[in-house]
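Engineer: take a look and give me a structure for this.
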Amino acid sequence: MTVQHLLLVVPGAPGAAAHLVEADAQHPQLSVLDVAATRGDGIFETLSTGRGHAQALQAHLDRFARSARMLDLPAPDLAVWRDAVLALAQRLADHDEAWVKIVLSRGIETPGVAALPTGWAYGTVSPDFRRERTEGVDVVLLDRGLRSDVSDTSPWLLAGAKTLSYAVNRAAVREAQRRGADDVVFVSSDGLLLEGPTSSLVIRRGDELATPPDALGILPGTTQVDLFAAADQWGLRTVVEPLTPDDLRAADAAWLVSSVRHAAPLRSVDGAALPVDAPLSAAMNGFLRARTA
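Structural biologist: You can find the predicted model right below:
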């Protein structure tokens, strides 16, 4: 039986704090009029937990608030969301790896009436990612169709916000699967590497780890930040700079890193083999699983 836990984050009256309500994840909770369902108009974060510890919690909460600002949503009460995550992490404390997803939507559309936001936190046990973390994944490069300066030229496109509008991301993964691959690395229309549909890109060049900058319109990666903070213990230095497909093809190793799957090495790009650094992959994943904050 699937282990599932659900807390609703109920907004308070004007001037009052939101509060948490226990709910049954097996029963419907969302109105068919909620814009989370009808328009994908909302934000989310997914974070890993291990034996009751929520990992990179503050970074996820900060990014949650950042996405809310980008969508002009009411500022989330981060203390309440923190309580929700910690409560679910404790309920999943018997498991080495689990995850919690927090969601905030604009609420129910009613003409002439200000909507109250809808929020919830859901937690369950993580899938087994041992194959992806050890054998690696095959990726294809796909054009995202946006220039690398999209955040400056067209901020209304919400590049770099973690929104509920994931239809394009899922379509990209299906396209990768049609091409015989597992995942995607997006490329800007002016030829720069960006990110995966649900992950950040990290490459190794000798003793250097590199990743593209957030300014290119990509989501700031909480897992990438944690790995870069730990890089010196593996004798590596770090750099954040624009990267091209040629940089990826010439890399000594590369990974797609994310909160739940952790570090998945890339074993091929568009069908061309890429070296898999098994020892460093194991070190990265061991570090990520062991985090207690």
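Engineer: going by C-alpha atoms from here, please, whenever you check contacts or count neighbours.
Structural biologist: OK.
Engineer: what ranges do the strands span in the protein?
Structural biologist: Ranges of strands within the chain are 4-10, 19-23, 42-50, 53-54, 98-105, 118-125, 137-143, 183-187, 200-205, 208-211, 237-240, 253-258, 262-269, 272-273, based on DSSP state E.
Engineer: just send these back as a markdown table, with mean neighbour count and distance to Pro76 too.
Structural biologist: Listed next are the strands of the chain as a markdown table, based on neighbours: other CA atoms under 10 Å; distance: least, CA to CA, whole Å:
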| stretch | mean neighbour count | distance to Pro76 |
| --- | --- | --- |
| strand 4-10 | 20 | 10 |
| strand 19-23 | 15 | 12 |
| strand 42-50 | 25 | 11 |
| strand 53-54 | 24 | 19 |
| strand 98-105 | 24 | 8 |
| strand 118-125 | 23 | 9 |
| strand 137-143 | 21 | 33 |
| strand 183-187 | 25 | 30 |
| strand 200-205 | 23 | 25 |
| strand 208-211 | 20 | 29 |
| strand 237-240 | 15 | 30 |
| strand 253-258 | 25 | 23 |
| strand 262-269 | 25 | 27 |
| strand 272-273 | 12 | 44 |
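Engineer: quick one more, to check against the first:
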Amino acid sequence: MSHATLFLVTRPVSVEGVLDDAQRAAPDFLPADPAEPQLSVLDLGVSRGDGCFESISVVRGHAQALESHLERFAASARRLDLPEPDLDVWRAAVHAVIQAHVPVPELFVKMMLTRGIEGANAPTGWVYAETAPDFREARTTGIRVVTLDRGYRHDVNRTSPWLLQGAKTLSYAVNRAAIREAHRRGANDVIFVSSDGIVLEGPTSNLILLDGGRVRTPQTDLGILAGTTQASAFEFFESRGLRTEYATISADELERADAAWLVSSVRQAAPINAIDDRELLVDGPLTEGLNEYLLARQE
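Structural biologist: Predicted coordinates:
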């Protein structure tokens, strides 16, 4: 049975930002009932997807890579020209929602920040915790993926920064549409490829390839989200004596990969057992070691 716990962050941004005196005097966060309405239908996070978020894996009560998630949360807010989040408040709210949740082996916490109601000058923030899905099959048997054209050139982050590539925004309609397309093609997930043939990322994950003793991931200046789990995975591979690198990877290089994974904060490392119509080897022992390492992270 899934459980959910919600805290409303009543002081989500720095007091040097847009908060008035009443907002500055409010408690940092308050518990709320996730089964009851809490958000205005006029909130720009609802009507425009105007906001940012982070998903944090919690294993045996420990929030993994919390500081990295907080830093990325603030970076996304800056990309969206949102007021600066008060990270001390968000950090405390994450710890509070974990402590308030029913103890389970794995759960996840989401931090959400929106621009609030247009013209109200009051951003909206909340955190909630929920029991994580059972990803054991994805972590062992693996997943089938398809490649889909992202519709942008690989240099879009440099040529068109207003498209917000590399920010973790609430505008996830395209990502969800891509997952539905994967399901229509009999696959579980997606690898996005740029319109000029460069490998990017998954809708909710980073790609890691093993090729001839090298472990590679697409470089983050391609307008993809820098992955906290991907960074931890590189630490694991380096401890196994493998060379890691960030690289520009062409779509045809997927054909030469010895093994591949999609990695993300909650699912952890899902080995890829097929890319489009090509079957791919799942390295069971290496994947098991990788997931054990990721689940045991203390930062």
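Engineer: hmm, back to that, between the strands of the first structure, which one is nearest to Arg69 of the first structure?
Structural biologist: The closest of the strands of the first structure to Arg69 of the first structure is strand 42-50. By CA to CA, the value is 10.3 Å.
Engineer: what's that closest one aligned against in the second structure?
Structural biologist: Strand 42-50 of the first structure corresponds to residues 51-59 of the second structure when matched by TM-score structural alignment.
Engineer: just tell me what Lys101 of the first structure corresponds to in the second structure.
Structural biologist: Under TM-score structural alignment, Lys101 of the first structure pairs with Lys110 in the second structure.
Engineer: that match against Val58, yeah?
Structural biologist: No - applying CA atoms under 8 Å, one finds Lys110 of the second structure not in contact with Val58, separated by 10.6 Å.
Engineer: after superposition, how close is the match of strand 42-50 of the first structure to the first structure?
Structural biologist: Taking mean CA distance after the TM-score superposition for the first structure, the mean distance separating stretch 51-59 of the second structure from the aligned residues in the first structure is 0.4 Å.
Engineer: name the surrounding residues that touch that stretch.
Structural biologist: By CA atoms under 8 Å, 6 or more residues apart in numbering, the residues outside stretch 51-59 of the second structure that reach it are 44-45, 63-66, 69-70, 72-73, 76-77, 80, 82, 98, 105-115, 167-171, 265-266, 295-296.
Engineer: report the buried members of the residues you listed.
Structural biologist: 44-45, 63-66, 69-70, 72-73, 76-77, 80, 82, 98, 106-115, 167-170, 265-266, 295 (16 or more other CA atoms under 10 Å).
Engineer: picking up where we left off before, how far does the match of strand 42-50 of the first structure sit from the chain's center?
Structural biologist: Chain-centre distance of stretch 51-59 of the second structure: 7 Å, with CA atoms, centre = their mean, to the nearest Å.
Engineer: what residues are up against the counterpart of Ser264 of the second structure in the first structure?
Structural biologist: Using TM-score structural alignment, the equivalent of Ser264 of the second structure in the first structure is Ser258. The neighbours of Ser258 of the first structure, taking CA under 8 Å, 6+ apart as the test, are Thr198, Ser199, Ser200, Gly221, Thr222, Thr223, Gln224.
Engineer: highest neighbour count among the residues you listed?
Structural biologist: Most neighbours among the contacts of Ser258 of the first structure, by other CA atoms under 10 Å: Ser199, with 28 neighbours.
Engineer: show me how far stretch 223-242 of the second structure is from its chain's centre.
Structural biologist: Worked out by CA atoms, centre = their mean, stretch 223-242 of the second structure lies 14 Å from the chain centre.
Engineer: may I see the buried residues of that stretch?
Structural biologist: Here stretch 223-242 of the second structure shows 223-230, 232-237, 242 as buried, counting by 16+ other CA under 10 Å.
Engineer: end to end, how far does stretch 47-62 of the second structure reach?
Structural biologist: Stretch 47-62 of the second structure has an end-to-end distance of 34 Å (criterion: CA to CA, to the nearest Å).
Engineer: and for stretch 273-281 of the second structure?
Structural biologist: Stretch 273-281 of the second structure has an end-to-end distance of 6 Å (CA to CA).
Engineer: what's the counterpart of Glu208 of the first structure in the second structure?
Structural biologist: Match for Glu208 of the first structure (TM-score structural alignment): Arg214.
Engineer: was I right to think that match contacts Gly241?
Structural biologist: No - if you go by CA under 8 Å, Arg214 of the second structure and Gly241 don't touch, sitting 9.9 Å apart.
Engineer: who's in contact with Ile179 of the second structure?
Structural biologist: Asn188, Asp189, Val190, Pro203.
Engineer: do that again at 6 Å, thanks
Structural biologist: If you count contacts by CA atoms under 6 Å, 6 or more residues apart in numbering, Ile179 of the second structure has them with Asp189.
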